[in-house]
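*Asks:* Here is the input, now give the coordinates:
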Amino acid sequence: MRNGERTAHASSFGAAADEYAEHRPDYARAAVAWALEPAPGPRVLDLGAGTGKLTAKLATLGADLVAVEPDPAMLGELRRSLPDVRALAGSAEAIPLPDASVDAVLAGNAMHWFDMAVAGPEIARVLAPGGVLAGLWNLLDDRSGWVAELARTAGSAAVGPRDTPAAWRIETAAVHLPSDPARARFGSPERAEFPHGQRRTADSLVATLGTRAGMLVMPEPERAAALGRIRAFLAGRAETAHGEFTLPMLTGVLRVRRL
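*Replies:* Coordinates of the predicted model:
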């Protein structure tokens, strides 16, 4: 994805902050616990926190928590839904925290938007020695036949280059964290996947897929047509045509330690 296109996608969510908050899934508790497992202390930064989907899960785990989000609408939704969490305006490239002030930096479905040439050293700056950087992504579990067919029907705008397990493994294998030996280095990455699921109806799943960046930047006629195809597919499947169902998912985690 070109830089201009990446910027447009990354900045698309604010206009749909309320829909994002309502329809996007949370993260598997076991995945969040694994991400934090090597952290030397309880101070956690949720970076690119959006409307607080990961923030809320971290709060239930007792983290000493601060959230940072660049989009004003997303940040406003986070502050409204989680008023007890310290939530700051900022970005991965300019984190409004002191040096060595957190033990873990987590990013939920956000790390792929970071400019890691700038964000890598900035994350290393705020991490204490031995601290953890972890990205979490919710993935459609396309080992289920109907989910694989849904991904094909929805197309790349709704199911992007890291939204299924195989694609996520390829994408995260290419993640590069710049190292500056004079300041800080990151260790070798570790990856794990954890079962997850989201209770949906056909209508709410259509709404969920409509909050994907590729869908949000589409011209409205194309977006309506794409959502119509998805709706028709779900109406024609026994698994999804009537009432609530569980959308099979995985939460994938990539973690590294600051050396």
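
*Asks:* rest of the way, CA atoms for contacts and neighbours
*Replies:* OK.

*Asks:* Count the residues that sit near Glu93.
*Replies:* Glu93: 16 surrounding residues under other Cα atoms under 10 Å.

*Asks:* wait, I meant Pro195
*Replies:* 17.

*Asks:* what's the regular element (helix or strand) spanning it packed up against?
*Replies:* Here Pro195 sits within strand 190-200, counting by DSSP states H and E. Packed against strand 190-200 by the contact rule (3 or more Cα pairs under 8 Å, 6 or more residues apart in numbering; DSSP states H and E) you find helix 29-36, strand 245-257.

*Asks:* how about the first one: buried residues?
*Replies:* What that stands for is helix 29-36. If you call a residue buried by 16 or more other Cα atoms under 10 Å, then helix 29-36 has these buried ones: Arg29, Ala31, Val32, Trp34, Ala35, Leu36.

*Asks:* Nearest to Leu177 among those?
*Replies:* Ala35 (17.1 Å; Cα to Cα).

*Asks:* Now for the closest one: which residues touch it?
*Replies:* By Cα atoms under 8 Å, 6 or more residues apart in numbering, Ala35 lies in contact with Leu106, Val132, Ala134, Val253, Leu254, Arg255.

*Asks:* Can you redo those as JSON lines, where the extra columns are neighbour count?
*Replies:* Putting the contacts of Ala35 into JSON lines (neighbours: other Cα atoms under 10 Å) gives the following:
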{"residue": "Leu106", "neighbour count": "28"}
{"residue": "Val132", "neighbour count": "29"}
{"residue": "Ala134", "neighbour count": "23"}
{"residue": "Val253", "neighbour count": "25"}
{"residue": "Leu254", "neighbour count": "23"}
{"residue": "Arg255", "neighbour count": "23"}
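
*Asks:* nearest to Arg185, of the residues you listed?
*Replies:* For these, the nearest to Arg185 is Val132 (11.5 Å; Cα to Cα).

*Asks:* Doesn't the closest one lie inside a strand?
*Replies:* Yes: counting by DSSP: H, G, I helix; E, B strand; the rest coil, Val132 is part of a strand.

*Asks:* okay if I get the buried residues of helix 29-36 as CSV plus distance to Thr208?
*Replies:* CSV is the format used below for the buried residues of helix 29-36 (distance: Cα to Cα, whole Å):
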residue, distance to Thr208
Arg29, 20
Ala31, 21
Val32, 22
Trp34, 26
Ala35, 25
Leu36, 27
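
*Asks:* Also this sequence, please, to line up against the first:
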Amino acid sequence: MTDQLLRSSFGAAAAAYAEHRPDYAQAAVRWVLEVAPGLRVLDLGAGTGKLSATLVAVGADVVAVEPDPAMLTELRRTLPAVRALAGSAEAIPLPDASVDAVLAGNALHWFDMAVAGPEIARVLAPGGVLAGLWNIMDDRIDWVAGLERVSGSAAIGPRDTVSSWRTATADMLVPGAGLVARFGSAEQAEFPHGQRRTADSLVATLATRAGMLVMPAEEREAMLGRIGAFLESRPETAHGEFTLPMLTGVLRARLRSATRPTG
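*Replies:* Coordinates of the predicted model:
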């Protein structure tokens, strides 16, 4: 299964993605922006605007860029005041040095960093910051670890849990010609978060994962059925609403002022 197939799977589920995917911890966003010289922020691979909404909430001046037309339509519908443009990490429709920070919510792993890295450096002002953010489940909690075992990697992958996200994301800002020279050492941090769910809505959330979206329908329904049965069997999740224990994990690096590309 190719990354291209996975990354292009979300458009068909754009409305469900907008309804069920979580936002991001405001503390995580503030930590990213504390090293940026201003608040001009690009939400890159913005999807339906989950991260854009958090950026707006902390007072950032946001421009969103998203390649999928269906996702972009949902973003414009839910956040009409945010400037939202068609484009990709590999071809950003913004001028040189036009933003102070580039953030990507659950998207950095889809970028071709050999191309996207220099492109991100181009649109960043000197000293600007690049950060990837991921909402990760706290699998130190027993029932969450059980959910991970039942769900399999199609629904809960290596970037989706506390026990694995640091290893899975640590090298994402290293590949690509000239990228290491342009950005300083990456830092990682986690910030407490949570999402109110029911058993049904958590099943619906997991159904928006790329691995689930590309499954044959019969296989996907069987997997979602097993997940639902597990949640109904657990006292923590069987009765009404509960808080899904999460963190927002952040990978952050700063553009070196002396090595910003020209042209």
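
*Asks:* would Gly146 of structure 2 count as being in a helix?
*Replies:* Yes: with three-state DSSP as the criterion, Gly146 of structure 2 is part of a helix.

*Asks:* Could you find the counterpart of it in structure 1?
*Replies:* Gly146 of structure 2 maps onto Glu149 in structure 1, with residues paired by TM-score structural alignment.

*Asks:* repeat for Glu119 of structure 2
*Replies:* Match for Glu119 of structure 2 (TM-score structural alignment): Glu122.

*Asks:* so what's its match closest to, chain neighbours aside?
*Replies:* Leaving aside its sequence neighbours, Glu122 of structure 1 sits nearest to Glu93 (Cα to Cα, 6 or more residues apart in numbering; 6.2 Å).

*Asks:* Which position in structure 2 pairs with the one you found?
*Replies:* Aligned against structure 2 - with TM-score structural alignment as the criterion - Glu93 of structure 1 pairs with Glu90.

*Asks:* got the contact list for that match?
*Replies:* Taking Cα under 8 Å, 6+ apart as the test, what Glu90 of structure 2 contacts is Phe111, Asp112, Val115, Ala116, Glu119.

*Asks:* Validate this expectation: the last one resides in a helix.
*Replies:* The reference is to Glu119 of structure 2. Yes: checked against three-state DSSP, Glu119 of structure 2 lies within a helix.

*Asks:* That one touches Ala91, doesn't it?
*Replies:* Yes: the pair Glu119 of structure 2 / Ala91 is scored as a contact, 6.9 Å apart, by Cα atoms under 8 Å.

*Asks:* Between these two, which has more neighbouring residues?
*Replies:* Of the pair Glu119 of structure 2 and Ala91, Glu119 is the one with more neighbours under other Cα under 10 Å, namely 19 against 14.

*Asks:* ok, back up a step: could the contacts of Ala35 of structure 1 go into JSON lines alongside distance to Lys57 of structure 1?
*Replies:* Conversion of these to JSON lines gives the following (distance: Cα to Cα, whole Å):
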{"residue": "Leu106", "distance to Lys57 of structure 1": "12"}
{"residue": "Val132", "distance to Lys57 of structure 1": "17"}
{"residue": "Ala134", "distance to Lys57 of structure 1": "14"}
{"residue": "Val253", "distance to Lys57 of structure 1": "15"}
{"residue": "Leu254", "distance to Lys57 of structure 1": "17"}
{"residue": "Arg255", "distance to Lys57 of structure 1": "17"}
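
*Asks:* May I ask which two of those residues are separated the most?
*Replies:* For the contacts of Ala35 of structure 1, the maximum inter-member distance is 12.1 Å, found between Val132 and Val253 (Cα to Cα).

*Asks:* Now which residue in structure 1 aligns to Ala210 of structure 2?
*Replies:* Match for Ala210 of structure 2 (TM-score structural alignment): Ala213.

*Asks:* which residues does that match contact?
*Replies:* His9, Ala10, Ser12, Phe13, Ala157, Ala158.

*Asks:* and if you look at Leu127 of structure 1?
*Replies:* Shown in contact with Leu127 of structure 1 (Cα under 8 Å, 6+ apart): Asp99, Ala100, Ser101, Val102, Asp103, Ala104, Val105, Arg258.

*Asks:* By neighbours, which of those residues wins?
*Replies:* That'd be Ala104 among the contacts of Leu127 of structure 1, by other Cα under 10 Å, with 30 neighbours.

*Asks:* residue ranges of the strands in structure 1, please?
*Replies:* Along structure 1, the stretches classed as strands by DSSP state E are 43-47, 64-69, 86-89, 102-108, 127-140, 190-200, 245-257.

*Asks:* Including distance to Glu222 of structure 1, could the ones you listed go into CSV?
*Replies:* Shown next, in CSV, are those (distance: least, Cα to Cα, whole Å):
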stretch, distance to Glu222 of structure 1
strand 43-47, 32
strand 64-69, 29
strand 86-89, 33
strand 102-108, 28
strand 127-140, 23
strand 190-200, 24
strand 245-257, 25
